[in-house]
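1. A predicted structure for the sequence below; I have some questions about it.
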Amino acid sequence: MVETVDVEAGIRKIVCGISGIPEDANAQADLYLDLGMASVHALQLLTELEDHFGIQIPDDDFVEATSIGKLIALVEKLSKN
């Protein structure tokens, strides 16, 4: 199982690397509406998360995970399976 701190750090590093959003961004802020991440980065984010954490993220779940906090919860849930 992946530790929460490791999940959060990994997600923040990936999001920052793709979009330039600061690594200390509010975990509850919407990546697209509040933080200005371009929607064209979504597919890259999805594939990098799957590769980094060794999981498959269902498209419907990914679309609903619009914040760092929601991505953390999703990755933790999928990592337990």
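-> Ah, there it is.

2. okay, CA-based contacts and neighbour counts for the rest of this
-> Fine.

3. spatially nearest residue to the residue nearest to the spatial centre of the chain (excluding sequence neighbours)?
-> In the chain, the C-alpha nearest the mean C-alpha coordinate belongs to residue 71, at 4.2 Å (CA atoms, centre = their mean). Leaving aside its chain neighbours, residue 71 sits nearest to residue 65 (5.3 Å; criterion: CA to CA, 6 or more residues apart in numbering).

4. second structure follows, compare the two:
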Amino acid sequence: MTKEEIVAGLAEILEEVAGVNPEDVTEDKSFTDDLDVDSLSMVEVVVAAEEKFGVKIPDDEVQNLKSVGDAATFVLNQQAA
């Protein structure tokens, strides 16, 4: 799976969970500052991403995932592992 495909998948998840317009989701967007995803929604995004991409995102890693790009890179690295 490419990083672009992961970003597109995250855009779908963000639309479902937080009502974010998928066209607004790019790698440089911050979940909280740019996309207005609150901490509760972020938990739902993480759970949905784990299911969609078949990866495990530990709780202590979630706080490091500030942007869509951070999350996409994390998923990409987990899939390669």
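-> Yep, that arrived. None of the values given here were measured: they were computed from a predicted structure.

5. what about the alignment partner in the second structure of the residue nearest to residue 71 of the first structure, how many neighbours?
-> In the second structure, residue 65 of the first structure lines up with residue 65, judged by TM-score structural alignment. Residues lying near residue 65 of the second structure (other CA atoms under 10 Å) number 19.

6. correct me, but residue 65 of the second structure touches residue 71?
-> Yes. Residue 65 of the second structure is within contact range of residue 71, at 5.4 Å (criterion: CA atoms under 8 Å).

7. one step back: distance of the residue nearest to residue 71 of the first structure from residue 57 of the first structure?
-> Using CA to CA, to the nearest Å, residue 65 of the first structure is found at 10 Å from residue 57 of the first structure.

8. since that was my last question, I'll sign off now.
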